[in-house]
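Participant: coords please:
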Amino acid sequence: MEVITIDSEAFQSLKEQLNRIESYIERSTTLSKEIDDALELSSKDVMEALAISESTLYRWRKKGIIRYRYAESGDVRYFYNSLFVGIKCYQIKVPAMPKEEALRRLSEFKDNIILNSYMSKDRRNDKQGRNTGPY
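Facilitator: The predicted structure is shown next:
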């Protein structure tokens, strides 16, 4: 059995691998936070994702418990992060739905947006004749 020392090649290789893993996790965490901060949902998106009525969404907005903005078109846009944190911290109570279910639905909604965005980018690249495969 070989003893691994700080100076050994095996240790250095393991250290490099751990550094790459750490870097990947940091990049992934940063990207996920940036997506959460930038993602906005329409009223329809929120109502469908959380199975709530327009009046419930209106009450949340009027009470000031969720962040929103008006788009140039006049539509209301809700910040994903505000909804997620509000539900997680019990500031927002989704009627007839446990907190965990509401958080799961929001996360699935975000994942679907990311997946659809990636898939549509893939289709655009295919139409332009670009190689989109892993190699």
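Participant: Could you use CA atoms for every contact and neighbour count after this?
Facilitator: Will do.
Participant: Would you agree Leu106 is in contact with Ala49?
Facilitator: Yes: using Cα atoms under 8 Å, Leu106 makes contact with Ala49 at a distance of 6.3 Å.
Participant: So which of those two has more stuff around it?
Facilitator: More crowded of Leu106 and Ala49, by other Cα atoms under 10 Å: Leu106, with 22 against 19.
Participant: what's the helix or strand for the more buried one?
Facilitator: Assigned by DSSP states H and E, Leu106 belongs to helix 99-127.
Participant: Go through that helix and flag the buried ones.
Facilitator: 99, 102-103, 105-107, 109-110, 122 (16 or more other Cα atoms under 10 Å).
Participant: would a markdown table of those residues with distance to Ile25 be doable?
Facilitator: Output for these, formatted as a markdown table (distance: Cα to Cα, whole Å):
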| residue | distance to Ile25 |
| --- | --- |
| Lys99 | 27 |
| Ala102 | 26 |
| Leu103 | 22 |
| Arg105 | 24 |
| Leu106 | 22 |
| Ser107 | 19 |
| Phe109 | 22 |
| Lys110 | 19 |
| Asp122 | 24 |
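Participant: Now show me the structure for the sequence below, then we'll compare the two:
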Amino acid sequence: MEVITIESKAFKELQTKINTIANYITAQQEVASLDDDEIWVDSYEVCTFLKISERTLQRLRSNGEISYSKIRGRNYYKIGEIRRLIESRIIKSNHEFMQDLITNHKLHVKERRNTK
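Facilitator: All right, here's what the predicted structure looks like:
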């Protein structure tokens, strides 16, 4: 193992630069966030905010009416796919619930980033 020593002033300058870069990257991620239709949400969020049952969501999956991805046993759906189902009246929900889903998902993601 190699040990490198530097002056505390140089270390603090380096730390400040790293923090500046990290803040810039975080700000860019928020500005250039994905189009809302490209956001992935899980079954829990869909059921909670659209006020539909898990069984309804399961029926949509079984009938091939909604595309989804399964990762580690959890199902994820694109917002655009959910919006398509609402507009075609397959899911009886409204755009206010859809906006709540998007807003709360973004808040949840932001909260998770801040805790890491």
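Participant: Show me what the helix holding Leu106 of the first structure packs onto, helices and strands only.
Facilitator: Packed against helix 99-127 of the first structure by the contact rule (3 or more Cα pairs under 8 Å, 6 or more residues apart in numbering; DSSP states H and E) you find helix 43-50, helix 80-88.
Participant: For the next helix or strand after the first one, list every residue counted as buried.
Facilitator: Translated: helix 43-50 of the first structure. As assigned by DSSP H and E, the chain's next helix or strand after helix 43-50 of the first structure is helix 54-63. In terms of neighbour count (16+ other Cα under 10 Å), helix 54-63 of the first structure has its buried residues at Leu57.
Participant: once aligned to the second structure, how far is helix 54-63 of the first structure on average?
Facilitator: Compared with the second structure after fitting, helix 54-63 of the first structure deviates on average by 1.0 Å (mean Cα distance after the TM-score superposition for the first structure).
Participant: What are the contacting residues of the helix or strand just after that helix?
Facilitator: Helices and strands here follow DSSP H and E; after helix 54-63 of the first structure, the next one along the chain is strand 68-70. Around strand 68-70 of the first structure, the neighbours that count as contacts under Cα atoms under 8 Å, 6 or more residues apart in numbering are 61, 76-79.
Participant: Could you rerun that using 10 Å?
Facilitator: With contact meaning Cα atoms under 10 Å, 6 or more residues apart in numbering, strand 68-70 of the first structure is reached by 40-43, 61, 75-80, 82-83.
Participant: That one vs the second structure - mean distance after superposition?
Facilitator: So strand 68-70 of the first structure averages 0.7 Å relative to the second structure (mean Cα distance after the TM-score superposition for the first structure).
Participant: Give me the range in the second structure that that strand lines up against.
Facilitator: Using TM-score structural alignment, strand 68-70 of the first structure corresponds to residues 68-70 of the second structure.
Participant: and Thr26 of the second structure, what pairs with it in the first structure?
Facilitator: Thr26 of the second structure maps onto nothing in the first structure, by TM-score structural alignment.
Participant: Tell me which residues touch Thr26 of the second structure, please.
Facilitator: 20, 113.
Participant: any idea which element it lies in?
Facilitator: Assigned by DSSP H and E, Thr26 of the second structure belongs to helix 8-31.
Participant: Could you give the separation of that helix from the chain centroid?
Facilitator: 24 Å (Cα atoms, centre = their mean, to the nearest Å).
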